[in-house]
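Participant: Predicted model follows, preceded by the sequence.
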Amino acid sequence: MISETSAGDASKLEWVKSSYSDSSNSNECVEVATAPDVVHVRDSKNLQGPRLAVARAAWKAFVPYVGEGC
């Protein structure tokens, strides 16, 4: 996990809501924003709250497993 953003000004990130977020339940919303070296993840209900930043390679390895348990 990366504790500092390498995206420069984090306010310029373009956040996208996950297609797996349940639109019928606004309590289950995840958003992601990509930067050159990291992928940022946040809870869309708490835009100023904490966010997770992971290396792009780690994100790429993680994504295939996201939907397997659903």
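Facilitator: Sure thing, it's come through. Numbers count the residues shown, from 1 in each chain.
Participant: okay, CA-based contacts and neighbour counts for the rest of this
Facilitator: Will do.
Participant: any idea how far Val66 lies from Ser21?
Facilitator: 12 Å (CA to CA, to the nearest Å).
Participant: where exactly do the strands run in this structure?
Facilitator: Taking DSSP state E as the criterion, the chain carries its strands at 16-17, 30-34, 38-43, 51-55.
Participant: Output the contacting helices and strands for the second one.
Facilitator: With contacts defined as 3 or more CA pairs under 8 Å, 6 or more residues apart in numbering; DSSP states H and E, strand 30-34 has these neighbours: strand 16-17, strand 38-43.
Participant: Buried residues in that strand, which are they?
Facilitator: 30-34 (16 or more other CA atoms under 10 Å).
Participant: try it against this one:
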Amino acid sequence: MWRKSSHSSDGTTSQCVEIAQLTGSIGVRDSKDPGGGHLALTSEAFARLVERIKGSG
């Protein structure tokens, strides 16, 4: 099941992603184009991505 952040519905941004627990990986896709494919990341790579995003704000 794909999930979008609750912050995505605030109406101030159109840059949203969805994530899902996939078999053996975590999927990341563009919420505006759910049929356009997704990235499959290991849990370690996903954790590093989240930490980098948090650090850029």
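Facilitator: Thanks, I have the structure now. As the structure is a prediction and not an experimental result, all values here were calculated from the model.
Participant: Tell me how they score on TM after superposing.
Facilitator: Once superposed, the chains reach a TM-score of 0.74 (TM-score structural alignment, normalised by the length of structure 2), with 57 aligned residues with a CA RMSD of 2.0 Å.
Participant: out of Val66 and Ser21 of structure 1, which sits in the busier spot?
Facilitator: Taking other CA atoms under 10 Å, Val66 of structure 1 and Ser21 do not tie; Ser21 has more neighbours (14 against 9).
Participant: is it true that the more buried one touches Asn27?
Facilitator: No. Taking contacts as CA atoms under 8 Å, Ser21 of structure 1 lies outside contact range of Asn27: 9.1 Å.
Participant: what sits against the one residue sitting closest to the centre of structure 1?
Facilitator: Closest to where the C-alpha atoms of structure 1 average out (CA atoms, centre = their mean) is Val41, at 2.0 Å. Residues near Val41 of structure 1 by CA atoms under 8 Å, 6 or more residues apart in numbering: 30-33, 51-53.
Participant: Alignment lookup: it to structure 2.
Facilitator: Val41 of structure 1 maps onto Val28 in structure 2, with residues paired by TM-score structural alignment.
Participant: gap between the nearest residue to its match once chain neighbours are set aside and Ser9 of structure 2?
Facilitator: Leaving out its chain neighbours, the residue that sits closest to Val28 of structure 2 by CA to CA, 6 or more residues apart in numbering is Ile19, at 4.6 Å. In this view, Ile19 of structure 2 and Ser9 of structure 2 are 15 Å apart by CA to CA.
Participant: Okay then, goodbye and thanks.
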